[in-house]
Each structure stands twice: as structure tokens, then as C-alpha cells.
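1. prediction below, plus the sequence it came from.
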Amino acid sequence: MYRFLVVIEKANDNYSAYSPDLPGCVATGPTREAAEKNMHEAIEMHVRGLLEDKLPIPESHSFAEYISVE
């Protein structure tokens, strides 16, 4: 199993998603849920393509943390 951090951002009229560990692998959707679903499918397709081409699967080195300030 592979695991990748996904960042989902609110755009003007939709949401966009990307993974810092998979450059070029992006997705969008009209809702956060749709963007997440589309990104899941995009990552699956990206990883499948890498495996078919016998290319290495990038290791996930990214992480996210919320920082609170007052």
C-alpha cells in the first residue's frame, strides 16, 4: 500500500487538490468531497502508470500540521 499527503484548497468556484510527493498529479472538483475523490482516482492512475512503466514509486516525505497562534 502507498500513502500520500493530499492538499485540498478552495479556489474561486471549486476545489483543487495535489500531492507534494507526486509532482504533476492534480485534481479538481466542485466540492471538497469531489476533489478528494478525483484526487484518489488520479493517484491510483498515476501509481499504476509508474508500475506499468517499471518506474519507482516516490516515497512520501511530506507531512502537514496545523499551527495555532493568538
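-> Alright, I've got the coordinates.
2. when you work out contacts or count neighbours from here on, use the C-alpha atoms and nothing else.
-> Noted.
3. quick check: R48 vs T28, distance?
-> Going from R48 to T28 by C-alpha to C-alpha, to the nearest Å gives 20 Å.
4. this is the comparison structure:
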Amino acid sequence: MMKLNNCTFTAVFVEEPKGGYSAYVEEIPGANTQGETLDEAKENLKDALQMVLESNKILSQKSVVAGSKSYRETIDLSE
């Protein structure tokens, strides 16, 4: 699992007319979910965000052409 230290995102929760909540992360396309309660939607959104970030990392690693030179480094957005 990826470890995110001091990383925050904007979660948007929409109360649905027929009950429950839909939710998404503004900064990360594809990180969206729903829940019967606001608390459930929050927990589901954390899981969805983690899955999207992990999937993006795997896809990125697979897209590097074999034999090509590539470099990975951590970027600190807090500075």
C-alpha cells in the first residue's frame, strides 16, 4: 500500500434526493463512491482514493518502456 504523509484532498459529498450520499475527490478523477450514510460515504471514499492511487502507480510502472531510462523520486508538495 502507498503511504501518504500530510497529504490532503478535497472531498465533496452530495446528499442524494432518494437517500444516501454520493462522493468524489475533486483533485483525483475516478475517485468516487457512495454510501447510505455520510460516515459510510467518507470511509468508502478513503478506500476509493487509495485504490485509484495504487492503480495509477501500477499503470505508470507498466507504461515505462523496457530498456528505457527512467527515474523515480519523491516530490514534497508541502514546500
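-> Nice, thanks for sending it over. Everything numeric here is computed off the predicted structure, so don't read it as measured data.
5. between R48 and T28 of the first structure, who's got more neighbours?
-> Under the criterion of other C-alpha atoms under 10 Å, the comparison of R48 of the first structure against T28 puts T28 first, with 21 against 13.
6. my guess is that one contacts N38. True?
-> Yes - taking contacts as C-alpha atoms under 8 Å, T28 of the first structure lies within contact range of N38: 6.8 Å.
7. all strands for the first structure, in order.
-> Ranges of strands in the first structure, per DSSP state E, are 7-10, 15-18, 26-29.
8. tabulate the ones you listed in CSV, adding columns for distance to A42 of the first structure.
-> Below are those laid out as CSV (distance: least, C-alpha to C-alpha, whole Å):
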stretch, distance to A42 of the first structure
strand 7-10, 13
strand 15-18, 10
strand 26-29, 7
